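Trainee: Sharing a model that was predicted from the sequence below.
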Amino acid sequence: GKNRISENSLLLSAFLFGSIGAFLSMQIFRHKTKKLKFRILVPLFFVLRVLILYYLYKYMI
């Protein structure tokens, strides 16, 4: 009967605020590690963030 956060909210927070932290939390706490959606999207968010930062660094500086 406790309140729970939705999976979409977890994925959105991983995308916006830190995919590496979400990934490490998944591994340390063994939470959502069996969900295919999380196993694919969280690392993908990390790769996207790295590519965006690379682009900004290369073309903006």
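Mentor: That came through, no problem. Bear in mind that the values here come from a model prediction, so they are computed numbers and not experimental data.
Trainee: C-alpha only now, for contacts and for neighbours.
Mentor: OK.
Trainee: What is the helix or strand hosting Y54 packed up against?
Mentor: Here Y54 sits within helix 36-60, counting by DSSP states H and E. Contacts defined by 3 or more Cα pairs under 8 Å, 6 or more residues apart in numbering; DSSP states H and E place helix 36-60 against helix 7-17, helix 19-29.
Trainee: second one coming, line it up with the first:
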Amino acid sequence: MNWWFLWGAYFLWNSYVFVAMWRDKRRAKLHRWRIPETRLLIMGAAFGGVGLYAGMKCFRHKTAHLKFVIGAPLLIVVNLAMIGFFYYFTI
């Protein structure tokens, strides 16, 4: 398995989740349609925890919501554990 490809996909996905957090923050300021919180958390759970947490901190978005304050760092740990699990069992 080509791990460089997987790390590249991981980087791109987390970049997408980061941009989604920026777009949701911008739409909140403009009082427009927002990305549902559940969708943001699902994107974080689908290996996007780093992008979710970085977007939260960088844009100061969703920092008052306990499910994001606790959930985003927890999703990073779960994502890294899953990557380690896949790495361990494929080599």
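Mentor: Structure received. Predicted, not measured: the structure shown is a model, and the values here were computed from it.
Trainee: after superposition, how close is the helix holding Y54 of the first structure to the second structure?
Mentor: Compared with the second structure after the fit, helix 36-60 of the first structure shows a mean deviation of 1.1 Å (mean Cα distance after the TM-score superposition for the first structure).
Trainee: So which bit of the second structure is that helix matched to?
Mentor: Helix 36-60 of the first structure lines up with residues 66-90 of the second structure when matched by TM-score structural alignment.
Trainee: Ok, which of the helices and strands packed on helix 36-60 of the first structure comes nearest G1 of the first structure?
Mentor: helix 7-17 (17.3 Å; Cα to Cα).
Trainee: Show me what the closest one is packed against.
Mentor: Using 3+ Cα pairs under 8 Å, 6+ apart: helix 7-17 of the first structure touches helix 36-60.
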